[in-house]
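A.B. asks: sequence first, predicted model second:
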Amino acid sequence: MPKKTITATIMCAGNRRSEMVKVKPVKGLNWGPAAVGTATWTGVPLRDVLKKAGLNEFDGKYKHVQFEAEDLDATGKNYGASIPIWKAVDERGDVLLAYEMNGSPIPRDHGYPIRVIVPGVVGARNVKWLAKIVISQHESTSHWQQNDYKGFSPCTDWENADFTKSPAIQELPVTSAICKPYDGDTVNIVDGKIFVKGYAWSGGGQKIIRVDVSADDGKTWHVANFDAQDCSEPPRHWAWTLWSVNIPVDQNSKTANILVKAVDSCYNTQPEKFEHIWNIRGVLGHAYHKIKVHLKQ
């Protein structure tokens, strides 16, 4: 069976959860702008494996592909997740049963000997240490598919949250983050400007088409340069975009509030405030990333 190689970004559903915490407490780890990474993955297309097993993608008999891992989760059961069958069988879905990462066998911590790579989809569905694949009418019954990694309204609390009425997160929304400088850093002003860089990414294979950066808390905006972006077109743009910008600042000010927002190929953009998208679990935290830095002449 022919192998395939793709470069794809894997992102946690709550990679900006720390900003959610600043609004109100949430349950979960404070990743900040992290919990994201990009690698080149090599493996066998899941689509080919399913065809070899006799799946007829057009008969409509099945709706989901479930994955079960060797490792046990906090509930004492094997970790599990699932994706819609259309994602699994679509040639443009590029779902892999991967055995190499960056040209070498996948390291143990990343799922050796084989893991699922579902590009454009939340990391929770990219199951490591794969043990079993099940084609079914229903989603995985695992805790992580049914009782976690779901979004809720800001008005929902743990007393009235109904996980059965909220779909499991699959494709993630557009997001971006500032990687340098860090929040609280002292930054040198050079020719009236400071240097800022970071990443941007969107789920569902959408391409980043613009990154806007502000150094005056959103009063004015400047378009960043793309330093690295793969040449794939949507809906198969799986890897993050790296950006940078030399942005003018008020040289009479001792501080600057830097904001970033990205726009994808569907012209989706980020919400302005975390207050508007806060949820009890802190997932899908993709509002403008904002940091405050000290300025030095």
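C.D. replies: Good, I have the coordinates. Numbering: from 1, shown residues only.

A.B. asks: switch to C-alpha atoms for all contacts and neighbour counts from now on
C.D. replies: Noted.

A.B. asks: quick one: name whatever helix or strand follows the helix or strand containing V116.
C.D. replies: Here V116 sits within strand 115-117, counting by DSSP states H and E. Using DSSP H and E, the next helix or strand after strand 115-117 towards the C-terminus is strand 130-136.

A.B. asks: and the helices in the chain?
C.D. replies: If DSSP state H is used as the criterion, the helices of the chain fall at 17-23, 46-52, 85-89, 143-146.

A.B. asks: now these in JSON lines, with mean neighbour count?
C.D. replies: As requested, the helices of the chain are exported to JSON lines (neighbours: other Cα atoms under 10 Å):
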{"stretch": "helix 17-23", "mean neighbour count": "21"}
{"stretch": "helix 46-52", "mean neighbour count": "17"}
{"stretch": "helix 85-89", "mean neighbour count": "20"}
{"stretch": "helix 143-146", "mean neighbour count": "19"}
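
A.B. asks: if we can go back for a sec, can you give me the buried ones in the strand holding V116?
C.D. replies: 115-117 (16 or more other Cα atoms under 10 Å).

A.B. asks: and the closest residue in space to I280 that isn't next to it in sequence, how many neighbours?
C.D. replies: Nearest residue to I280 in three dimensions, chain neighbours excluded: V26, at 5.2 Å (Cα to Cα, 6 or more residues apart in numbering). Applying other Cα atoms under 10 Å, we find 19 residues neighbouring V26.

A.B. asks: equivalent analysis for P2, please.
C.D. replies: Considering only other Cα under 10 Å, P2 is surrounded by 7 other residues.

A.B. asks: go on, N279?
C.D. replies: 27.

A.B. asks: let's bring in a second model and compare:
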Amino acid sequence: MPGLRAPSDYSQEPPRHPALLVNSKEPFNAEPHRSALVSSYVTPVEFFYKRNHGPVPVVDDIDKYSVSIRGLIEHPKELYMKDILKLPKYAIAATLQCAGNRRTAMSKTRKVRGVGWDISAIGNAVWGGAKLADVLELFGIPKSSNKSPCGGRHVEFISIDRCKEENGGPYKSSIPLSQATNPEADVLLAYEMNGETLNRDHGYPLRVIVPGVIGARSVKWLDSINIIAEECQGFFTQKDYKMFPPSVNWDNIDWSTRRPQMDFPVQSAICSLDDVNNVKPGKQINIKGYAVSGGGRGIERVDVSIDGGKTWVEASKSQKAGIPYISDDTSSDKWAWVLFEAEVDVPETTEIVAKAVDIAGNVQPENAEVIWNLRGILNTSWHRVNVQISHSNL
């Protein structure tokens, strides 16, 4: 594509913050220390997790950059940035989460395949851009359509990015047309993140943001948008990011028996404590973390236990400073996480646990064993940390 290209090696990678925990150098996959996530409601760009499948694309000439809109539409064309910038701009607060978030903990149950993420393959940002529903309307597809006039039922996003899983082809994925054309779904063609131009790791110059859905569908470095009759047939839609039961292994797996994962389940994690913590007796502990649910479902409550789950207290919840969080109120950001907090006294060595409940009554499962799957995705089990009371004078 003129103006945007995918390098064949890693010699032109962008700079990254040195505090990131690197899980893979080439391609670059990294997350912040968990404590960085609860320092602010909006995650700073430099501490927002980086998830790449190949060398990061390079923009040579932004004026020549365009996105091809084609497929089951009457008049395919190139859409340039100046065209997208003319459309109404929206700022949507939305949490992105890699489907493999907390995979490392799930792998302790049984071995899984994938990048070994801790609990920070997640972040909350304010994304700026045009609604995809507005863009598709320019091409004769009315808002809130299940089917385009030419028979399209899905919208496929194709990146300029090249990855080994596609045998050197581009990363791609799709969402239903009904979601893409629904203005209330807030699907964006985003060119800003936290009020600034997207950086390269996060999709510059243009990416898709699909709120409430696993990050794999929010395709970066857009090359083209296709209106298609069936789901995308690419690797990451058909042979990855699907949820299988614990009985399925690499010998008996049949990818065609499961739908591509979209919404993510209710999730929470403690970020103010490490997995193992040494504290002095009598010290009050401040427990902070995040909670979020997919599909725009708000968080009804977050429960915290200081005795491994025998008894519970309810944590306080917040989003924007000075505005009370109400799980189903229009004043709240429905696509974004909440930060929770609880002050507790821990008299003895114990296990501290957190679990969240969303407005539909969905609750995190108690352990990873019951949701184990061979790809290690969607580990939403109760998050647990150990606190050891140290009586040493050192």
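C.D. replies: Sure thing, it's come through. No experiment lies behind these values; they were computed from the predicted model shown.

A.B. asks: hang on, the earlier thing: looking at the helices of the first structure, which is closest to S244 of the first structure?
C.D. replies: In this view, those are compared for proximity to S244 of the first structure by Cα to Cα, and helix 17-23 is the closest at 22.2 Å.

A.B. asks: which residue numbers in the second structure go with the closest one?
C.D. replies: Mapping helix 17-23 of the first structure onto the second structure (TM-score structural alignment) gives residues 103-109.

A.B. asks: for the counterpart of H237 of the first structure in the second structure, what are its contacts?
C.D. replies: Counting by TM-score structural alignment, H237 of the first structure lines up with K334 in the second structure. By Cα atoms under 8 Å, 6 or more residues apart in numbering, K334 of the second structure lies in contact with 94, 296-298, 327-328.

A.B. asks: from those residues, which is closest to V357 of the second structure?
C.D. replies: Of the contacts of K334 of the second structure, the one sitting nearest to V357 of the second structure (Cα to Cα) turns out to be G298, at 8.8 Å.

A.B. asks: identify the residue nearest the closest one in space, chain neighbours excluded?
C.D. replies: G298 of the second structure sits nearest to S327 (Cα to Cα, 6+ apart), 4.6 Å away.

A.B. asks: wait, doesn't that neighbour sit right on E300?
C.D. replies: Yes. The criterion here is Cα atoms under 8 Å, and S327 of the second structure meets it with E300 at 5.7 Å.

A.B. asks: the second structure: matching residues for the strand holding V116 of the first structure?
C.D. replies: Against the second structure, strand 115-117 of the first structure falls on residues 207-209 (TM-score structural alignment).

A.B. asks: mean shift of that stretch relative to the first structure?
C.D. replies: On superposition with the first structure, the mean distance recorded for stretch 207-209 of the second structure (mean Cα distance after the TM-score superposition for the first structure) is 0.4 Å.

A.B. asks: ok, average deviation of stretch 36-50 of the first structure from the second structure?
C.D. replies: Per aligned residue, stretch 36-50 of the first structure averages 0.5 Å (mean Cα distance after the TM-score superposition for the first structure).

A.B. asks: ok, back up a step: to I258 of the first structure, which of the helices of the first structure lies closest?
C.D. replies: When the helices of the first structure are compared (using Cα to Cα), the closest one is helix 17-23, at 14.5 Å.

A.B. asks: distance from the chain centre to the closest one, please.
C.D. replies: 17 Å (Cα atoms, centre = their mean, to the nearest Å).

A.B. asks: who's in contact with it?
C.D. replies: So helix 17-23 of the first structure is contacted by 26, 28-32, 274-275, 278-279, 282-283, 285 (Cα under 8 Å, 6+ apart).

A.B. asks: go with 6 Å
C.D. replies: Contact partners of helix 17-23 of the first structure, identified using Cα atoms under 6 Å, 6 or more residues apart in numbering, comprise 30, 32, 278, 282, 285.

A.B. asks: wait, which of those residues is closest to Q145 of the first structure?
C.D. replies: Once Cα to Cα is applied, the member of those that ends up nearest Q145 of the first structure is G282, at 16.1 Å.

A.B. asks: now that closest one: how far from R125 of the first structure?
C.D. replies: 18 Å (Cα to Cα, to the nearest Å).

A.B. asks: swap in T269 of the first structure?
C.D. replies: Distance from T269 of the first structure to R125 of the first structure, by Cα to Cα: 24 Å.
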